[in-house]
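Novice: here are the coordinates; sequence isn't available:
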């Protein structure tokens, strides 16, 4: 891997970490800017580079750096209700890149990638959240609670982040660095 590829990946990992620190707690999962940064990386980096960003971020957090939401880190973070979304970052990026690999470049592909990323993120994060809240933390929450505090409260912000990721990525793609 070339130094410029490593640099781009490192910059995006750093931005995800900073995006985590900007958070608004809304129940078991906080609103952060992680997904915005990850969506931008999904659109401007090469597929292998884009998937490295959440992998490195997750590894750094699991080895103990307090870079997950709420300044959490270490192996015990897997028991946080939000950890399913952290796992979802990598899985969603990989699946999205795989499913869109043969699509023609253009706005349609970018929008499709963003929608798929968000869809798979929820498909992975919500059941994990439900499982941890009920089976590890013993909260006894129902499906409505998980949908409300893991999806519905986030939908307006995720929609805004999706639009911003589209706009920012279009501008970044015009730079020589990302073309």
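Specialist: Thanks, I have the structure now. Keep in mind that this is a model prediction, so the values were computed, not measured.
Novice: drop to CA atoms for contacts and neighbour counts, all remaining ones
Specialist: Will do.
Novice: for the helix or strand encompassing residue 170, packing partners?
Specialist: If you go by DSSP states H and E, residue 170 is part of helix 155-173. Applying 3 or more Cα pairs under 8 Å, 6 or more residues apart in numbering; DSSP states H and E, we find helix 155-173 packed against helix 34-44, helix 107-131.
Novice: just send those back as a markdown table, with distance to residue 13 too.
Specialist: Converted to a markdown table, those look like this (distance: least, Cα to Cα, whole Å):
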| stretch | distance to residue 13 |
| --- | --- |
| helix 34-44 | 9 |
| helix 107-131 | 17 |
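Novice: next up, a structure to set beside the first:
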């Protein structure tokens, strides 16, 4: 990125994460055994965190924004191959919005100090943002514009999030370690990271 503008390499890297998000949203279509207890094991939060850690806060957030817009205009990139403006009213749309914030915050945390501990902390913080923002959006959706299931409460909304939580905590740590190793072994020596340092 030069003079605050994204270059060809930036856009290529960002596009790669848009594609990874689409794959991560529908990974159970490729490997159906990743549905445990009826809960699909998606990799969206994992890739959103990685986008921030590897691309940086601005490009990472921009790639997640692009993913969201691509889905809203009709591309089947969301979970269960959904797409289109109707997704705006889905109770889970808040999780999609949160990916932009997740990538930005995770990227900001590691931009100045690229230590392993910072990467892991950034990944965990990003995952926490995804849960907090997405769950509150879901609760508000069921209260204000979607018919809530019988007996739905704020506590029940959080109870639903207990099932994917262990997976996402483990994946957050994995994302932090993976991003640190990729940065040290590849990106720190590449034109991509040098471009970011100059910007």
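Specialist: In hand now; what should we look at? Just so it is clear, the model here is predicted, and its values are computed rather than measured.
Novice: coming back round to it: quick one, which of the helices and strands packed on helix 155-173 of the first structure gets closest to residue 164 of the first structure.
Specialist: helix 34-44 (7.5 Å; Cα to Cα).
Novice: now do the buried residues in the closest one.
Specialist: 34, 35, 36, 37, 38, 39, 40, 41, 42, 43, 44 (16 or more other Cα atoms under 10 Å).
Novice: then stretch 69-85 of the second structure?
Specialist: Buried-residue list, stretch 69-85 of the second structure, by 16+ other Cα under 10 Å: 70, 71, 72, 75, 76, 77, 78, 79, 82, 83, 84.
Novice: show me what the last one lines up with in the first structure.
Specialist: Read it as residue 84 of the second structure. Using TM-score structural alignment as the criterion, residue 84 of the second structure maps onto residue 74 of the first structure.
Novice: you'd agree that match is up against residue 63?
Specialist: Yes. Between residue 74 of the first structure and residue 63 there is a contact under Cα atoms under 8 Å: 5.1 Å.
Novice: which ones are touching residue 180 of the second structure?
Specialist: Residue 180 of the second structure is in contact with 114, 115, 116, 119, counting by Cα atoms under 8 Å, 6 or more residues apart in numbering.
Novice: centre-most residue in the second structure?
Specialist: residue 48 (2.5 Å; Cα atoms, centre = their mean).
Novice: quick one: map that one onto the first structure.
Specialist: Using TM-score structural alignment, the equivalent of residue 48 of the second structure in the first structure is residue 38.
Novice: ditto for residue 13 of the second structure
Specialist: Using TM-score structural alignment to pair residues, one finds that residue 13 of the second structure aligns to residue 8 in the first structure.
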